[in-house]
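*Asks:* My questions are about this predicted structure, shown below with the sequence.
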Amino acid sequence: MAGIMTAAACCLFFISVFMGIKIWKLKRDVFFFSDRLIRCLNDMTCGREPENIEEEGDTLWNKVYERLQKLERIWKRESAENLEEKKKMKSLISDISHQTKTPIANIKLYEEVLLDEGLDSAEAGEFLQKIRIQTEKLDFLLQSMVKMSRLETGIIEVRCMKLPLCGTLQRAVEAIVLKAEKKQIRLSVDCDEDIVVHHDTKWTEEAVFNLLDNAVKYTGREGNIEISVSVQEIFTKISIRDSGKGIALERQAEIFTRFYREPEVYDQEGIGVGLYLARKIITMQGGYIQVCSEVGKGSDFQIYLPNG
């Protein structure tokens, strides 16, 4: 009997020792795990790469560390996106300030002259005409800014449908005819009436008009602007070719950026948003725009819209 009790006591002792060791190891593992986790989180909050202590096998730490890495990548991506948005906003505010500064200053100047100088009716009319031009420029800028913001934020969505392309082009051409006639520029359109393209007719008209307006602006008197349409395997191409001044190769990538204007044409009216808006509109429809141009030999702006 005493032997049995001794054996039981020994068994209980070993079990207690075993459980004590297990509890000690568990506490140690919890301590190490929490210490690693805190260090990783500290590294992440300070912008450092989390230190990884490799463990063999599919351990809990390896699983947690893998998820921490994914979380860190998400944070870094969102942080970079936020920084980029701030840069864009800063650039936009700077651009708006720059674009509005001149017309506002001109309006104030003309207003002071009208108020302070004894002008006859003809001179007063001339200054009022200048004020009207500057006011229209500001109005155009604000309308363009509204269009850009609505397109970029998704407030306005393009609604593409299978529709004849000729009607869209015709409306864009009709809107530019008067400007072209003032410079005696010849406009020609070659488009098969049976061509049907998957597009948003309203916004595509806006994009084509912007390209035509740009062509008229930088084409000399008695020049030519030719619009042609060809159906390809995947895309339908709208080509707007002019006999204008052309664009240097090194500047062709810049002309589609917001508020960009070439140095030689600052005397021309405009604020540099037409091409930006045109590309934005076409891109939102799954298409793209490219330009082929040579200085002194005109430009060919090509819109590619998906067939279906």
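*Replies:* Yep, it's here. Numbers count the residues shown, from 1 in each chain.

*Asks:* going forward, measure contacts between C-alpha atoms and count neighbours the same way
*Replies:* Will do.

*Asks:* Checking my notes, residue 151 in a helix, right?
*Replies:* Yes. Counting by DSSP: H, G, I helix; E, B strand; the rest coil, residue 151 is located in a helix.

*Asks:* list the contacts for it?
*Replies:* 157, 280, 281 (C-alpha atoms under 8 Å, 6 or more residues apart in numbering).

*Asks:* Columns neighbour count and distance to residue 175 on top of these, output as CSV?
*Replies:* As requested, the contacts of residue 151 are arranged in CSV below (neighbours: other C-alpha atoms under 10 Å; distance: C-alpha to C-alpha, whole Å):
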residue, neighbour count, distance to residue 175
157, 15, 23
280, 19, 20
281, 25, 18
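
*Asks:* Tell me which of the residues you listed fall in strands.
*Replies:* Using DSSP state E, the subset of these located in strands is empty.

*Asks:* so which of the residues you listed comes closest to residue 245?
*Replies:* residue 280 (24.5 Å; C-alpha to C-alpha).

*Asks:* Skip the chain neighbours and tell me the closest residue to the closest one.
*Replies:* Excluding the flanking residues, the one nearest residue 280 by C-alpha to C-alpha, 6 or more residues apart in numbering is residue 151, at 7.9 Å.

*Asks:* Same question for residue 127.
*Replies:* Closest to residue 127 by C-alpha to C-alpha, 6+ apart is residue 110, at 6.0 Å.

*Asks:* Okay, helices next: where are they in the protein?
*Replies:* Taking DSSP state H as the criterion, the chain contains helices spanning 2-45, 60-116, 121-153, 165-182, 201-217, 274-284.

*Asks:* second one coming, line it up with the first:
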Amino acid sequence: MEHGPRHDAPGSVNLATWISRSYLRTAILPLLLIELTFLAIYWVSSNFIYDRNAAAVEKISRDYLSDLAQREALSISGSLDSIAGMTNILAREARRALDLPAPPVSAAEMARYRRTPAGALVTFGGGDKSASFYSGKRGIGPVQIDKVRRLTRIDPLLRDLKETNALVAQSYFNSWDTYNRIYPYMDAADTYPADMDVRTYNFYYEADAQHNPSRRQTWTDAYLDPAGAGWMVSSIAPVYSPQRLEGVVGIDITIGALIEHVLAMNIPWKGYAILVGRDGTMLAIPGPGESDLGVREMRQHAYDRAVTSDTFKPESYNLLRRKDLAPLATLFRDNRAGPTDVTLNGRRMIAARGAVAGPGWKLLVLAPADEILSEAESLRARLQTIGQLMALALFLFYCIFLAYLYARTRKLSKKLSDPLQAIGETIAEIGAGRHDQAAPASGVTEIDALSNSLVHMSRGLAQAYQTISEQERQVSTALQREVTINAAQRRFIDMISHEFRTPLTVIDSCGQILARRADQLKPDDLRQRSVSLRRAVRRCNDVLASALQLLRVEKTGRGEPPRLKRAMWSELVAPAQESLREQYPGRTIEVGDLPATPLQIDPEMMRVAVAAVVDNAARYAGEDGHVRISVQEQDDRTILSVSDSGPGIAPEELAQVKQRFFRGTNSAGTPGAGIGLYLADQILDAHGGALEIHSEKDRGTTVALSLPKPMTWQVDDEGLVLSARDGDTSEQY
């Protein structure tokens, strides 16, 4: 249907013109009123503002100082939280190092350890290594040497904690029996007393059960470090075993590092900050605050002699013990107190407080009041100029804004009509079955919402079709997976039934013969039938044992953890050799020399693995075949090789022989469940070993069981020179 020409009514205007005029009439009067009101308020209130400006600036400054103190305290909390987190990591690693057996330690590392004439055990020649100190107070024997070796595991972490955080001065572990391992290296022999008892120092006892029953990370008060690093605070955490408190780990922050951190704060008005410990001790006092507070910060300490007990800052550094700092003490104690005035060194100061979460410290920010008010006086002069400029700028802005508003409203009608037409065209495309349409954009929220709803509805219909198709595919996949699982179960049942059918047939046959001809059989015949019966029963037992071992392995994914004991190859090979001779009397068995090297294994599991490999070799060697068993020693491994003279394994099947239930094409007529090599591979893997198979067609197969050698250590009586020996069954000190 065609439309005729449009005739506008007399006096009518188009949409753009009507909207533009309406906007201008609506906006001009309020803007003029705003301008006049601003000028009137400015001139009437200027004198009042001048009088109140100083008080307002001071209040703003107080609020700013309070906010600054809280923000900077939060920043310090973040830095300390990271150190607290690193302390917890160090505690967990120390506990893990003590729980695990001692790792291999190089002779060069152990050569650093020497006994002092006073009986202490110390390190010499540090470089980029940790320092070690064992007090001779309790004696040093094999148990203590083993602890030293175990704790070498934490050396990389001690070094990384120091190198990755600029605040960290040193990190360490102290044991209950006065063993100290610390990084960076320091001369422990000259620094520590030979009979030092670390439990008497606050960086140890503040983490014990009495002072820290929650067993969490905590912070010490400021103290003088006996390791020679000067004044510091420490983040410490206990390391517990089921029996007792094994020790305490710590990360030290020097007072100098805290001062540098405080000095880095951007505090206006020539202000400065003071970091105060939870007991009121001023931990970090920057240079500008030393004269105001009447103390000099203890950044360094001259170690004329060893530090034999706790040494804390004097009482003159404690806010709570100085009457002249009572306002600061009140601000420190009262968590609800806001910024306060305090007179220091004859000057009025404004002080604000921020809480440092974690250690319970407080950050006090101080600024001279005269510096704050000097800016207020300057601000008073600037406000007059700013007020005049603002009035002029506001007038110009209104002129520009009205011109811009008129131009923008001219385009509004087009922004309303064009999208409506585009929406109509989109609806037509959707009706034609073309659902993938882009939503017309207009910039108007309601119109865009309408177009988006239409497009989403269309895409929802298309997605519904896709969802149905995807669900059909998923159902098909699930059915296929169910078919695969059922097939595996059927294979397992077929295998078990096949393996049981033959021996049960033999048992039944022997039983029938004995029932019919018991009085006619000779002793030799009876013995022969007995052997057949026992062989059939043994085969049933073997199938059951393999199935049960398979269930044990697959119950936990990789099997139960091995129960490690010391055993010899001969203890594993002998049972398999005897079983082979009984089951396969026609095979030739050749066993090479078995070394006397002890193994660290689960004997029960490893006998299953060896028996499975030997039985597999005998089974496929043939009636007149031979089986050879030998052991080779390598630097860090011992390998048991089992070779047979069978037909070998096809190259394309070699990668599958360790899969459960897999039997190669050459296994037809040979009894077996396809479980043996799978079990052996899982057991070797649980021991950190490997099962390797080498085969050539018509030239036999060799299966190698590779295990790591156990490592033992011997310590010389003269000093602390350690040597590692593979397979040794004793440790000497």
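*Replies:* On my side now, so go ahead. It should be emphasised that the depicted structure is a prediction, and the values quoted were computed from it without experimental measurement.

*Asks:* Let me have the helices of structure 1 in JSON lines, extended by distance to residue 228 of structure 1.
*Replies:* Below are the helices of structure 1 laid out as JSON lines (distance: least, C-alpha to C-alpha, whole Å):
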{"stretch": "helix 2-45", "distance to residue 228 of structure 1": "56"}
{"stretch": "helix 60-116", "distance to residue 228 of structure 1": "34"}
{"stretch": "helix 121-153", "distance to residue 228 of structure 1": "27"}
{"stretch": "helix 165-182", "distance to residue 228 of structure 1": "10"}
{"stretch": "helix 201-217", "distance to residue 228 of structure 1": "12"}
{"stretch": "helix 274-284", "distance to residue 228 of structure 1": "17"}
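
*Asks:* re the thing from before, over in structure 2, see which of the contacts of residue 151 of structure 1 survive.
*Replies:* With both residues aligned by TM-score structural alignment, their matches' C-alpha atoms under 8 Å, the contacts of these that structure 2 also has are 157, 280.

*Asks:* ok, of the contacts of residue 151 of structure 1, which one's closest to residue 235 of structure 1?
*Replies:* Using C-alpha to C-alpha, the contacts of residue 151 of structure 1 come closest to residue 235 of structure 1 at residue 281, 15.9 Å.

*Asks:* sorry, back to before: any idea how far residue 685 of structure 2 is from the residue in structure 2 that the residue nearest to residue 280 of structure 1 lines up against?
*Replies:* Taking TM-score structural alignment, residue 151 of structure 1 has residue 553 as its aligned residue in structure 2. Here the criterion is C-alpha to C-alpha, to the nearest Å. By it, residue 553 of structure 2 lies 11 Å from residue 685 of structure 2.

*Asks:* and if you look at residue 251 of structure 2?
*Replies:* From residue 251 of structure 2 to residue 685 of structure 2 the distance is 39 Å (C-alpha to C-alpha).

*Asks:* More neighbours: those two, which one.
*Replies:* residue 251 (28 against 16; other C-alpha atoms under 10 Å).

*Asks:* Once you drop chain neighbours, what's closest to that one?
*Replies:* residue 171 (4.4 Å).

*Asks:* Check which helix or strand the one you found maps to.
*Replies:* strand 168-175 (DSSP states H and E).

*Asks:* now that strand: how far from the chain's centre is it?
*Replies:* With C-alpha atoms, centre = their mean, to the nearest Å as the basis, strand 168-175 of structure 2 stands 21 Å off its chain's centre.

*Asks:* before we move on, what about stretch 183-192 of structure 1?
*Replies:* In terms of C-alpha atoms, centre = their mean, the centre of stretch 183-192 of structure 1 is set 31 Å apart from its chain centre.

*Asks:* what number of residues lie near residue 511 of structure 2?
*Replies:* 15.

*Asks:* Just to confirm, what residue in structure 1 is aligned with it?
*Replies:* If you follow residue 511 of structure 2 across to structure 1 using TM-score structural alignment, you land on residue 111.

*Asks:* And its match, how far from residue 117 of structure 1?
*Replies:* Distance from residue 111 of structure 1 to residue 117 of structure 1, by C-alpha to C-alpha: 10 Å.

*Asks:* what's the answer for residue 23 of structure 1, then?
*Replies:* From residue 23 of structure 1 across to residue 117 of structure 1, the span is 96 Å (C-alpha to C-alpha).

*Asks:* Mind checking which of those two has more residues around it?
*Replies:* Ranked by neighbour count (other C-alpha under 10 Å), residue 23 of structure 1 and residue 117 place residue 23 first, with 12 against 9.

*Asks:* wait, what's in contact with that one?
*Replies:* Listed by C-alpha under 8 Å, 6+ apart, the contact set of residue 23 of structure 1 is empty.
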